[in-house]
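>>> Need coordinates for the following:
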Amino acid sequence: MLRALLGDELPVRFEFWDGSALGPARSVGTLHLRSADALRRILWAPGELGFARAFVVGDIDVTGPVPETLRALQTSMPDEIGVGVSALPATIVAARELGAIGTPLPPPDEELVPRGLRHSIGRDKRSVGHHYDVGNDFYRLVLGEAMTYSCARFVTSDTTLPQAQAAKHELICRKLGLADPEVRAACDGDRPRLLDVGCGWGTMAMHAAAHHDVDVVGVTISDEQAALARRRVGEAGLAERVEIRIQDYREITDGPFDAISSIGMAEHVGEARMDEYFERLHELLRPHGRVMNHAIASFGGSRLSRSSFVGRYIFPDGELFDLGDTVAAMHRAGLEVRDVENLREHYARTLRCWVDNLEARWDDAVALVGERRARAWLLYMGGSVNGFDDAGLQLFQTLGVRDDGSGASAMAPTRRSFDPT
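Below is the predicted model of the structure:
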């Protein structure tokens, strides 16, 4: 049956609940099918969703490095698992004998299919809450003390994850010109104001306030993120300079700001609201103010399908923009794009660090969020490593400046002022 589903050349070893096995004795990893329900789930939801459901509930386990094992499966198998017409009768007989035929099994409770108007404020809050409100302790375990859930920047081969996250924040601060004399002169003696859209647990806001003497407003629509961010800001002695709000970017009314950072937030905006998003950021900027859009992208753009694993378990309603569409939308909003940098290799390395953290403290993670959610995260991060490694996923930092029509941008003519190394 398995050969009918996957073909003759099995990319990894498969071991079954009855002690039998298929595939090479030595391979990058081994898939353990713990019961016939694993096949049943795959038959009823061919492709990644059926596999993911089986993995999340524990009907499938992986021995060996998860990213590399998933990579072997991805490169050696068709996009959708299917059965040829000639093999169908034998497959049905084998599936019946194995107990893999029956009514569909219910999906795990960890799945979410959002309801309501797509990318409305209420639906976005529910979708974001599904992802981020799983517990701050779990995120601290996975992300480390930096508490930063976005691509880091590894300056050297031995840069640690906390150092790499600080380097990323410093790079963004420099691209935004927070220390540039022209920016500070425009503030008439006041500290520059930074808006951090999708501020997470406040790390970027704290870095900017502590290292660049700015006032920061950080907004998030995750209740748990905001609670911890406020506590961290207070413990760092930055409460007078950093304000954390539970607020959607569409509800901000107290501009102008001298700079705006949006780090890992645009993926939640949606293509239909892309113009509205950049127009709103433009409205909130002073003339010549800068905005940094730091976001995962894919060529041609992509909407995470309801039938995809990531769309059901990780990022409901998530959408990735094409870089060209991002640049065009920024231009339409009156933001001149002045710099674009791709950090995709850095994101692959960041994800490997997160996978290592999760696996090193697996029992603690299970105690915090339950085994199924921990398994979903392991599958998500392990699979995402491959997306950035093979360039199917990109991470672009796109810097825009509010155009006032004069042609002046208050930008340095080279990148030299950007690089803190």
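>>> contacts and neighbour counts: CA atoms only from here.
Noted.
>>> Which stretches in the stretch 101-250 of the chain count as strands?
For the stretch 101-250 of the chain, the strands defined by DSSP state E, counting those that start in this stretch cover 193-197, 215-220, 242-246.
>>> If you count residues, where's the longest strand of the protein?
strand 285-297 (DSSP state E).
>>> Run through who's touching the following helix or strand past that strand.
Using DSSP states H and E, the helix or strand that follows strand 285-297 in sequence is strand 302-303. The contact list for strand 302-303, computed with C-alpha atoms under 8 Å, 6 or more residues apart in numbering, reads 317-322.
>>> Just send the residues you listed back as TSV, with distance to residue 386 and secondary structure too.
Shown next, in TSV, are these (distance: C-alpha to C-alpha, whole Å; DSSP: H, G, I helix; E, B strand; the rest coil):
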residue	distance to residue 386	secondary structure
317	22	coil
318	19	coil
319	19	strand
320	17	strand
321	19	strand
322	19	coil
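>>> Going through these, which ones are buried?
Buried members of the contacts of strand 302-303, scored by 16 or more other C-alpha atoms under 10 Å, are 317-322.
>>> buried residues in the host helix or strand of residue 358?
Assessed by DSSP H and E, residue 358 sits inside helix 344-360. Within helix 344-360, the residues scored as buried using 16+ other C-alpha under 10 Å are 344-355, 357-358.
>>> cool, stretch 142-153 as well?
For stretch 142-153, burial by neighbour count (16+ other C-alpha under 10 Å) applies to 142-144, 146-153.
>>> For that stretch, measure first residue to last.
End-to-end distance of stretch 142-153 (C-alpha to C-alpha, to the nearest Å): 17 Å.
>>> one more to line up against the first:
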Amino acid sequence: MWPHFKKMHKKRKQSIMSNAVAQDLMTIADIVEATTTAPIPFHITAFDGSFTGPEDAPYQLFVANTDAVSYIATAPGDLGLARAYLMGDLIVEGEHPGHPYGIFDALKEFYRCFKRPDASTTLQIMWTLRKMNALKFQEIPPMEQAPAWRKALINGLASRHSKSRDKKAISYHYDVGNEFYSLFLDDSMTYTCAYYPTPESSLEEAQENKYRLIFEKLRLKEGDRLLDVGCGWGGMVRYAAKHGVKAIGVTLSEQQYEWGQAEIKRQGLEDLAEIRFMDYRDVPETGFDAISAIGIIEHIGVNNYPDYFELLSSKLKTGGLMLNHSITYPDNRPRHAGAFIDRYIFPDGELTGSGTLIKHMQDNGFEVLHEENLRFDYQRTLHAWCENLKENWEEAVELAGEPTARLFGLYMAGSEWGFAHNIVQLHQVLGVKLDEQGSRGEVPERMWWTI
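Below is the predicted model of the structure:
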């Protein structure tokens, strides 16, 4: 496509540029060159026949139409670029759309190249965009969620992380379709960080090993009772039941619930395993031996951590253990995840540092016994998911549509890059509920599990 496109438009470039100058307009390449410092890490070719950037750049961007320019001009930064990419108006060549991992290094470098043009050039850019009709707001991609401020106006400020709003947020991300998720997850349908016994282990082996690690950390044994909050498709629930533990899992995703319950029945685990379509706050039982929370606290909201840990502590018997497994920042400075994540991936999702998690566990019913960072395991997990999506790309597009397939490819590849570059981490924190005298009961002093 690219050689043909270049041949077709190279001859037009001089006349187009001359015409643009005559009308005091700029080409797309002119705008890029006016707002960046060379060399940029992309070769950019536009619908108007102009192009800029090194021809041997590893990635080539094709600005296909004025819609792409409009998306970027009306929402500068990640959000506008994502909109244009998801809608197919900004085309990336150089890597498969189901696994564009390396492009994030190029994007980071590209952002460093941006500069503020002088006043006259800025006016000329704005005039060009206006004449191009590129300052109008385009139709928002169908999967984009409303921004936080609009949700607040619609639902009221007090409704953030209410049960109804949390249910909608979880359904948005996890109810895309079980068939779609099965294209990149392993057979257990586990959508959380695996734990690789060796870097060469398969995804299936690593996910099984993750459940083994959590099971051992929680000191579970036959006859015990486990509550798994935010259980997903029920991988931890089934693992525990296979080892004689009575396990209840809860999820706000109806499709996860339906698939998980069917799989429990298929494996003959109904006597020990159960998944409920339920908010964790509505679980009536208490006196559990252990609680696993694998990838749920990202959806809870930092301001709700005290209530979250206090409630889960109340569900445990004295001496009971809780393991919180979650994505974190590498520090404890508060920040927003950004518009792309909030509107396209995890609406109302929030991250914090492991220190903040530990503080709230300690302040609300738990003695913290152990914590560890598994960020490289999540990097490997995401790489495996991206490779699976790439291998099943055509089917993914057929099932969910190309914008959604592109969205998951972009999100998972960007997350892989983020774990590799310490933008985010994955921490497991283990705590125990003490009695009134500060005793752990039978919980040992030293680590008892196999790493």
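>>> Residue 397 of structure 2 matches what in structure 1?
Structural alignment (TM-score structural alignment) places residue 397 of structure 2 against residue 366 in structure 1.
>>> quick one, longest helix in structure 1?
Longest helix of structure 1, by residue count under DSSP state H: helix 371-389.
>>> returning to what we had before: what's the mean distance for the next helix-or-strand element following the helix holding residue 358 of structure 1 versus structure 2?
The helix or strand immediately downstream of helix 344-360 of structure 1 is helix 362-369, counting by DSSP H and E. Aligned to structure 2 and superposed, helix 362-369 of structure 1 gives a mean residue distance of 0.9 Å (mean C-alpha distance after the TM-score superposition for structure 1).
>>> Residues in contact with helix 362-369 of structure 1: which ones?
By C-alpha under 8 Å, 6+ apart, the residues outside helix 362-369 of structure 1 that reach it are 134-135, 137-138, 141, 358, 371, 373-374.
>>> can you redo those residues as JSON lines with distance to residue 53 of structure 1?
Output for the contacts of helix 362-369 of structure 1, formatted as JSON lines (distance: C-alpha to C-alpha, whole Å):
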{"residue": "134", "distance to residue 53 of structure 1": "19"}
{"residue": "135", "distance to residue 53 of structure 1": "22"}
{"residue": "137", "distance to residue 53 of structure 1": "25"}
{"residue": "138", "distance to residue 53 of structure 1": "21"}
{"residue": "141", "distance to residue 53 of structure 1": "24"}
{"residue": "358", "distance to residue 53 of structure 1": "20"}
{"residue": "371", "distance to residue 53 of structure 1": "13"}
{"residue": "373", "distance to residue 53 of structure 1": "11"}
{"residue": "374", "distance to residue 53 of structure 1": "13"}
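>>> related to what we said a few turns ago, and of the buried residues of helix 344-360 of structure 1, the nearest to residue 163 of structure 1?
The shortest approach to residue 163 of structure 1 among the buried residues of helix 344-360 of structure 1 belongs to residue 350, at 11.5 Å (C-alpha to C-alpha).
>>> That closest one -> structure 2?
By TM-score structural alignment, residue 350 of structure 1 lines up with residue 381.
>>> One more: residue 215 of structure 1?
Using TM-score structural alignment, the partner of residue 215 of structure 1 in structure 2 is residue 246.
>>> I'd say that match and residue 221 touch.
No: with contact defined as C-alpha atoms under 8 Å, residue 246 of structure 2 does not reach residue 221; the gap is 9.8 Å.
>>> end to end, how far does stretch 269-288 of structure 1 reach?
24 Å.
>>> now it: which residue numbers in structure 2?
The aligned range for stretch 269-288 of structure 1 is 300-319, by TM-score structural alignment.
>>> Any buried residues in that stretch, and which?
For stretch 300-319 of structure 2, by 16+ other C-alpha under 10 Å, it's 300-302, 305-306, 308-310, 312-313, 315-319.
>>> Distance-wise, check the alignment partner in structure 1 of residue 258 of structure 2 relative to residue 243 of structure 1.
Using TM-score structural alignment, the partner of residue 258 of structure 2 in structure 1 is residue 227. Separation of residue 227 of structure 1 from residue 243 of structure 1 (C-alpha to C-alpha): 12 Å.
>>> Give me the more crowded residue out of those two.
Per other C-alpha atoms under 10 Å, whichever of residue 227 of structure 1 and residue 243 has more neighbours is residue 243, with 19 against 15.
>>> which residues touch the equivalent of the more buried one over in structure 2?
Residue 243 of structure 1 maps onto residue 274 in structure 2, with residues paired by TM-score structural alignment. Contact analysis of residue 274 of structure 2 by C-alpha under 8 Å, 6+ apart lists 237, 247-249, 261, 264.
>>> ditto for residue 74 of structure 2
Residue 74 of structure 2 sits next to 80, 135-137 when contact means C-alpha under 8 Å, 6+ apart.
>>> which of those show up in structure 1 as well?
Among the contacts of residue 74 of structure 2, the ones still in contact in structure 1 (both residues aligned by TM-score structural alignment, their matches' C-alpha atoms under 8 Å) are 80, 137.
>>> Put the buried members of the contacts of residue 74 of structure 2 into a PyMOL selection.
To isolate the buried members of the contacts of residue 74 of structure 2 in PyMOL, using 16+ other C-alpha under 10 Å:
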select buried, resi 80+135+136
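>>> so, if you compare the contacts of residue 74 of structure 2, which one comes nearest to residue 54 of structure 2?
Nearest to residue 54 of structure 2 among the contacts of residue 74 of structure 2, with distances taken as C-alpha to C-alpha, is residue 80, at 23.6 Å.
>>> wait, doesn't the closest one sit right on residue 72?
Yes: contact criterion C-alpha under 8 Å: residue 80 of structure 2 and residue 72 qualify, at 4.3 Å.
>>> thinking again about what came up before, which one's more surrounded, residue 246 and residue 221 of structure 2?
When residue 246 of structure 2 and residue 221 are compared for neighbours, residue 246 comes out ahead with 25 against 15, by other C-alpha under 10 Å.
>>> quick one: what's aligned to residue 31 of structure 1 in structure 2?
Per TM-score structural alignment, the equivalent position to residue 31 of structure 1 in structure 2 is residue 61.
>>> which SS state does that match fall under?
Of the three states, residue 61 of structure 2 takes strand according to DSSP: H, G, I helix; E, B strand; the rest coil.
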